[in-house]
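Chemist: Sequence plus predicted model, see below.
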Amino acid sequence: MNQRPETPGEPSEVERRLYDALDAAATRPPAPDLFERVLGSIADDRVRRRRILRTAVVLIVAISLLTAMVLLFTPRTVTGDLLLEWWILELFANVLLIGLALWLGPFIKRFGRAYAADVFHDNPQTGKSYIVLTDIVYYLIFTAYILFTISFQPREDWTHFVVPAQAGFEAARLGGILLIIGVLHGLNIILMPILGRLFSLNRKLSGR
């Protein structure tokens, strides 16, 4: 194919196309879908911050009310020491476990989204579904643990008032749920890349 000879100082065909592409890129408005995604991310962050703030306020109010109730209705000895009834500590432990579940779940999810997005980069929708399913499992475990360990009457080695045996039991409840969630979360971190590779391989094989 014959091409017109270029005169000295005149831009070549490649240079003209490059100039046109740069001019078009400079004058073209940003992609609307990207702008909407940025706005959506900002809105999601604001909603998450409001939810965290509301949860913190509710927990502070609940703990304050519980503390006031303990100070007002707990009997005292002759010397003025508190005689804490067993159900007060049990109620406080259950409130603490519920508050821990409501705080720890969004905290793990917040830092796990980027990890899941990197693992399931070939299957973004699968990554989102995986996060939702792990949230369901998380709250089911927390709920089952609280229901299994809650006490509606003093245990054999307890009395009507708080004794070291009950304090040790409640501390073990808190440590137990932290251990369970920690082990499951560690297994999830290890297994997620394996699942991501399997889903990616399955998608590539099915696309052939």
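Modeler: Structure received. Residues are numbered from 1 along each chain as shown.
Chemist: Every contact and neighbour count from this point should use C-alpha atoms.
Modeler: Will do.
Chemist: how close does the most centrally placed residue in the chain sit to R46?
Modeler: The centroid of the chain falls nearest to K109 when counting by C-alpha atoms, centre = their mean (2.1 Å). Taking C-alpha to C-alpha, to the nearest Å as the measure, K109 falls 16 Å from R46.
Chemist: same thing with R173?
Modeler: From R173 to R46 the distance is 34 Å (C-alpha to C-alpha).
Chemist: what's the next secondary structure element after the helix or strand hosting the residue nearest to the centre of the chain?
Modeler: According to DSSP states H and E, K109 maps onto helix 86-119. Next in sequence after helix 86-119, counting helices and strands by DSSP H and E, comes helix 124-149.
Chemist: Show me what that following helix is packed against.
Modeler: helix 86-119, helix 164-206 (3 or more C-alpha pairs under 8 Å, 6 or more residues apart in numbering; DSSP states H and E).
Chemist: Buried deepest among those, which one?
Modeler: helix 86-119 (a mean of 16; mean count of other C-alpha atoms under 10 Å).
Chemist: Against which helices or strands is that helix packed?
Modeler: So helix 86-119, by 3+ C-alpha pairs under 8 Å, 6+ apart, packs with helix 32-73, helix 124-149, helix 164-206.
Chemist: adding another structure so you can compare the two:
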Amino acid sequence: MSTLEERLHEALAREGSRTEPSPDLFARVVASIDDDRARRRRLARVGALWLTGTAAITMAVLALTPRDGKGLHMPWWILEVGTNLALLAIALWLGPFIKRFGRAYAADVFHDNPLTGKSYIVLTDIVYYLIFAAFILFSVHVAPQAEWNNTISEDVTAEQVTFELSRLGGILLIIGILHGLNIVLMPLLGRVFSLNRRLPGRQ
């Protein structure tokens, strides 16, 4: 054993002899394992619900879509409703996903102001859902559009598919840009709040 290894072994042994084992260590490990299992079961249920919902929506679309010798003729409103449901599903999935991984980041940024960090997360959640709701309401259509070239047939066209795809890509781009700005600005806000608490006359 080298000199460095001996010194490291002695230091660890010395610290270990002075440290009392945590009385609830086993309970905390068991609780952590149970939490992990519960999270895995929850993810499995969410995945099963997504698959079931996707299959149900696909069957409903096929049942509602008329067909003839040339194939399926999907009415324009089915794609419109499907896009709105997809936007809603993205909002309900992406919001908690971002929040889950953002808590640790916010806690590190607002370590001097934990309550401020929690309030900031809540406020950003409200802004997030307001943006999604506004985007859906602004871009929804209740009648075929002239640029879709289906005002007579009222069937889905390539132009409508392109428009609906742009709606999905647009909201993802907006949320991505706002989320990137939030990541950049949050440390600055945390620094401002931290300095504000340290000003003379503030406790």
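Modeler: Structure received. Bear in mind that the values here come from a model prediction, so they are computed numbers and not experimental data.
Chemist: TM-score for this pair?
Modeler: The TM-score (TM-score structural alignment, normalised by the length of structure 2) is 0.77; 183 aligned residues with a C-alpha RMSD of 2.9 Å.
Chemist: now the helices and strands packed on helix 86-119 of structure 1 in TSV, with distance to L83 of structure 1?
Modeler: Below are these laid out as TSV (distance: least, C-alpha to C-alpha, whole Å):
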stretch	distance to L83 of structure 1
helix 32-73	10
helix 124-149	24
helix 164-206	13
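Chemist: Between these, which one is closest to A21 of structure 1.
Modeler: helix 32-73 (19.8 Å; C-alpha to C-alpha).
Chemist: Tell me what angle that closest one forms with helix 86-119.
Modeler: 170 degrees (axes from the mean of the first three to the mean of the last three C-alpha atoms, to 10 degrees).
Chemist: tell me what helix 32-73 of structure 1 is packed against?
Modeler: Using 3+ C-alpha pairs under 8 Å, 6+ apart, helix 32-73 of structure 1 sits against helix 86-119.
Chemist: Check how far the helix it packs on sits from its aligned residues in structure 2, on average.
Modeler: Compared with structure 2 after fitting, helix 86-119 of structure 1 deviates on average by 0.9 Å (mean C-alpha distance after the TM-score superposition for structure 1).
Chemist: What range does that helix cover in structure 2?
Modeler: Counting by TM-score structural alignment, helix 86-119 of structure 1 falls onto residues 76-109 of structure 2.
Chemist: Next one: the equivalent of S64 of structure 1 over in structure 2 from L43 of structure 2, what distance?
Modeler: When structure 2 is aligned by TM-score structural alignment, the residue opposite S64 of structure 1 is A55. For A55 of structure 2, the distance to L43 of structure 2 equals 18 Å [C-alpha to C-alpha].
Chemist: give me the number of residues near the residue mapped onto T65 of structure 2 from structure 1?
Modeler: Using TM-score structural alignment, the partner of T65 of structure 2 in structure 1 is T74. When counting by other C-alpha atoms under 10 Å, one arrives at 14 neighbours for T74 of structure 1.
Chemist: dump the residue contacts of T74 of structure 1.
Modeler: 82-85 (C-alpha atoms under 8 Å, 6 or more residues apart in numbering).
Chemist: about what we covered before: tell me which of the helices and strands packed on helix 86-119 of structure 1 sits nearest to I98 of structure 1.
Modeler: helix 124-149 (8.1 Å).
Chemist: how big is the offset of that closest one relative to structure 2?
Modeler: Averaged out, helix 124-149 of structure 1 is 0.9 Å away (mean C-alpha distance after the TM-score superposition for structure 1).
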